[in-house]
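**Q** I need the structure of the sequence given here:
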Amino acid sequence: MDNAGSTTEKQKKNLTGAYPKIAKQTKLLNTLVIFAFIYTMYLAKSLLIPLFFSAFIALLLSPLVAIARKVFVPRTISAGALIVLLIAPFTLLTVELAEPAERWMHSLPKIAAEISEEIEEISSSIDAYTTPPAAEPVEEEPSIFNWFGDDDSPKLPVAQPDTSNSVTDKIKQSGIDMGITLFSNAPFLLAQVMACVVLIFFLLVFGPNLFHVFIRDFPVVTDKRRALVLVDQIQRELSAYIVTISIINTCLGLATAGAFYYLNIEDALLWGALVALMNFVPYLGGIASSMVLLVVGVVQFGLTSSAFLPAGVFLFLNIIESQLITPAVLGRSMQLNPLIIIIWIAITGWLWGVVGVLLAVPILMCVKIILENLGVFDHWIRLLESK
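**A** Sure, this is the predicted structure:
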């Protein structure tokens, strides 16, 4: 009996000592899985970016296709018509803005050189006031070591590095490199856009049937009703968010373009469209737009107080939009913590570039909606909504 009792106690001790090892191995395995997932998302970005973007657009347009289906309009016709209606305004706007955008791209190195020359003139004038006068040369007293030296030998001048145009050359080279990068990536970007259009069409036509078959027949979906409710809520809330933000940003772009046109700022429509597009990136988009408009003001008005006019007008409109209009329209349920948004934008931008920055907030909204419907990780939901 004593031997049996001692054996049981030894087994308990062995199991107790094994629990910390199992816990450490589980944590290590979870960490490796997270890093593998991040690496996969980064490595497969050329495949995942069109998929995610097309899925979001199809999710927004699918209710309209369903409404058309109820009035006996085939999915193929309604999906094609919606894609045409979606592409046509952007195509017209692109054609309208192509000429001023191309002109600015060609003049970008020259503008950068002019701005750098102005900055160099200001810095040289400041140096003229702050640099102390050069000390007078002191005659060298004769020394016993110079008696046998050749004092009449010519002194070779020391070459001074010419840094007067270094900043200008670097800025010019940066502009040229940026132009080369844009032109070299244009075919790949065009191919991705065409792939997205085709994928959106097929998702709208064949996606709903595939989804219902997956929910009904696949055993991996245990709670079928809950899955349908979850997808429906994601569709409704995400559609409301994106449509609302799109309307607000369009109004902001039109207001900016109208104000710039009234103030005789060149290419007002181009800057209005740029502001509307960049405002889809919360907080960081407004900062980037202000910096671009500051350069625009310097180019048109020079280094004067009027150079702050375009950026100042935009900041005034942006403050009204971000602090009054957007919170009032979206409400509390759509609000997310600004710090978490910026960190998440930085992560998605590092993973997927510009498209990742644009998709950052919709993806975060989907994660929040899924967590709310599954009833898990309540502390994460409160963290996302904290102010």
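
**Q** alpha carbons only for contacts and neighbour counts from here, please
**A** Fine.

**Q** now the helix or strand residue 274 falls within: how far from the chain's centre is it?
**A** When elements are assigned from DSSP states H and E, residue 274 belongs to helix 268-278. Put simply, helix 268-278 sits 16 Å off its chain's centre (CA atoms, centre = their mean, to the nearest Å).

**Q** With stretch 322-339 instead?
**A** With CA atoms, centre = their mean, you get 19 Å for stretch 322-339.

**Q** Then stretch 340-358?
**A** In terms of CA atoms, centre = their mean, the centre of stretch 340-358 is found 5 Å from the chain centre.

**Q** Give me the buried stretch members for that stretch, please.
**A** Across stretch 340-358, burial judged by 16 or more other CA atoms under 10 Å covers 341-342, 344-349, 351-353, 355-358.

**Q** Could you do stretch 277-288 as well?
**A** Across stretch 277-288, burial judged by 16+ other CA under 10 Å covers 277-287.

**Q** for it, how far is the first residue from the last?
**A** Distance between the two ends of stretch 277-288: 11 Å, counting by CA to CA, to the nearest Å.

**Q** out of the buried residues of stretch 277-288, who's nearest residue 170?
**A** For those, the closest approach to residue 170 (CA to CA) belongs to residue 287, at 24.0 Å.

**Q** The closest one: what secondary structure?
**A** Assigned by DSSP: H, G, I helix; E, B strand; the rest coil, the conformation of residue 287 is helix.

**Q** Could you check how far it is from residue 202?
**A** Residue 287 sits 38 Å away from residue 202, going by CA to CA.

**Q** Also residue 128?
**A** Computed as CA to CA, the residue 128 to residue 202 distance reads 68 Å.

**Q** more neighbours, the two?
**A** Neighbour count, other CA atoms under 10 Å: between residue 128 and residue 202, residue 202 has more, with 17 against 11.

**Q** now for the helix or strand where the more buried one lies, which elements pack on it?
**A** Element membership for residue 202, per DSSP H and E: helix 166-217. Judged by 3 or more CA pairs under 8 Å, 6 or more residues apart in numbering; DSSP states H and E, helix 166-217 is in contact with helix 45-70, helix 75-130, helix 224-262.

**Q** let's see this one next to it:
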Amino acid sequence: MTGLFVLALFYTMYFLRPVLLPVVLGLMLSYLFRPVVRAMAKMGVNPHVGAAILLVSLVALIGYGVSYLATPAAGWLEKAPYGLQQMQRKLLPLKKPMEKMAAASGEIEKLTAPEASGVASPVVEVRQNRMSDVLYGRTPEFFISTVLLLILLYFLLAYDAVFLGKVIKLMPTLKDKKRAVSIAHEIAAHVSKYLLTITLINIGLGIAVGSVVGFMGLSNPIMWGTMVALLNFVPYLGALTGIICMTIGAVLSFDNLGYAMAFPAVYLFIATIEGNFITPYVMGRSLTLNPVIILLSLTFWGWMWGIAGIILAVPILAAFKIFCAHIEEMEPIAEFLS
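**A** Prediction:
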């Protein structure tokens, strides 16, 4: 029965992802921005007004950022066909040894291949989803999910105290009510601290990498810094993707292949310092996560919800660990995830 329940739960989570994705993302963003709304409330701003101001500012900032970065991003895409020809020419010295290896591999396959049986081999066609399909599905679903996210985020921020009060009323005894308030406040504080710290670290990493590559001569350093900051929300895979993108961009921008390789090397160096020294020092042991569990979480949520699942995998895991750490019966799970 337990196995059937787990399978049914996974199927439901996959089937309802257009609804669950904005809900989970809204919860995470509410933890991130809740301190801002509370700070505004201490200054005399009504939470409803504060939440509205925050959301309008957030949408305006994202809109400005997209419009500002759209032009350089489109420029890179326009010169991509010509750039691929340049890359082939620059990588030609490395191509010849690879061709020899491929030819040798082909000869080995001929020697070890079974005799032809006259039966045609089946053709396997791999269909790749478009990015929009992986993230949310069709465009209407993306639009609906975005609107739902904004509405949900507003109510979570504006009615924070109301929701907590409703939960407290469900507790049967005064002791349970006090325990629920304590746990809720501690979990909210730690999750907010985690998300805010990670966000600031990623912004710092983006500024550092963007500044260095801009000083070295790579065009559009703000675009590269933004890319680095956003990709760093996905541990390991994000940095790997960023290094590949920067390698391509540097090879397209500079004739000297050796100098072009210095850009991904600098990115890798700064990201290594951040991942192995800065983040563990700032976060502390209580908020660090097991790397193996992180990879498993990325795999699971990526399979479940696509790119959006990969982005949310670590925040979900961190929130679950913090929740377990504040429930006495679940403390061993929190220790295992550390």
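
**Q** hmm, back to that, how much does the helix holding residue 274 of the first structure stray from the second structure?
**A** In the superposition against the second structure, helix 268-278 of the first structure averages 0.7 Å from its aligned positions (mean CA distance after the TM-score superposition for the first structure).

**Q** Give me the range in the second structure that that helix lines up against.
**A** Across the second structure, the stretch matching helix 268-278 of the first structure (TM-score structural alignment) is residues 221-231.

**Q** Can you give me the stretch of the first structure that stretch 145-152 of the second structure aligns onto?
**A** With TM-score structural alignment as the criterion, stretch 145-152 of the second structure aligns to 192-199.

**Q** Now do the buried residues in that stretch.
**A** Quick answer for stretch 192-199 of the first structure (16+ other CA under 10 Å): 192, 196-197, 199.

**Q** ok, of those residues, which one's closest to residue 294 of the first structure?
**A** For those, the closest approach to residue 294 of the first structure (CA to CA) belongs to residue 192, at 32.3 Å.

**Q** Of the buried residues of stretch 277-288 of the first structure, which is the nearest to residue 115 of the first structure?
**A** Among these, and counting by CA to CA, the member closest to residue 115 of the first structure is residue 287, at 20.2 Å.

**Q** any idea how far residue 92 of the second structure is from the counterpart of residue 52 of the first structure in the second structure?
**A** In the second structure, the residue paired with residue 52 of the first structure according to TM-score structural alignment is residue 24. Computed as CA to CA, the residue 24 of the second structure to residue 92 of the second structure distance reads 47 Å.

**Q** out of the two, which sits in the busier spot?
**A** Applying other CA under 10 Å to residue 24 of the second structure and residue 92 shows that residue 24 carries more neighbours, namely 16 against 12.

**Q** Aligned against the first structure, show me the partner of residue 49 of the second structure.
**A** Using TM-score structural alignment, residue 49 of the second structure sits opposite residue 77 in the first structure.

**Q** scratch that, residue 8 of the second structure is what I was asking about
**A** Under TM-score structural alignment, residue 8 of the second structure pairs with residue 36 in the first structure.

**Q** got the contact list for that match?
**A** Applying CA atoms under 8 Å, 6 or more residues apart in numbering, one finds that residue 36 of the first structure lies in contact with no residue.

**Q** which SS class is residue 44 of the second structure?
**A** Residue 44 of the second structure - assigned by three-state DSSP - is coil.

**Q** Tell me how many other residues crowd it.
**A** Per other CA under 10 Å, the neighbour tally for residue 44 of the second structure reads 10.

**Q** where's it relative to residue 139 of the second structure, distance?
**A** For residue 44 of the second structure, the distance to residue 139 of the second structure equals 40 Å [CA to CA].

**Q** contact partners of stretch 139-156 of the second structure?
**A** Stretch 139-156 of the second structure is contacted from outside by 18-19, 21-23, 25-27, 29-30, 51-52, 55, 132, 136, using CA under 8 Å, 6+ apart.

**Q** Going by neighbour count, which of those comes out on top?
**A** residue 51 leads the contacts of stretch 139-156 of the second structure on contacts (other CA under 10 Å) with 27 neighbours.

**Q** thinking it is in contact with residue 58, fair?
**A** No - look at residue 51 of the second structure against residue 58 with CA atoms under 8 Å: they stay out of range, at 10.4 Å.

**Q** wait, what's in contact with the equivalent of residue 303 of the second structure over in the first structure?
**A** Here residue 303 of the second structure is matched to residue 350 in the first structure, going by TM-score structural alignment. Shown in contact with residue 350 of the first structure (CA under 8 Å, 6+ apart): residue 356.

**Q** Which helix or strand contains residue 350 of the first structure?
**A** helix 338-374.

**Q** Just give me the mean distance for that helix relative to the second structure.
**A** Superposed on the second structure, helix 338-374 of the first structure shows a mean distance to its aligned partners of 1.3 Å (mean CA distance after the TM-score superposition for the first structure).

**Q** Which positions in the next helix or strand after that helix come out as buried?
**A** Later in the chain than helix 338-374 of the first structure, the nearest helix or strand by DSSP H and E is helix 378-385. By neighbour count with 16+ other CA under 10 Å, helix 378-385 of the first structure contains the buried residues 381, 384-385.

**Q** Also stretch 172-188 of the first structure?
**A** 172, 175-176.

**Q** now these as TSV including distance to residue 24 of the first structure?
**A** Below are these laid out as TSV (distance: CA to CA, whole Å):
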residue	distance to residue 24 of the first structure
172	54
175	51
176	52
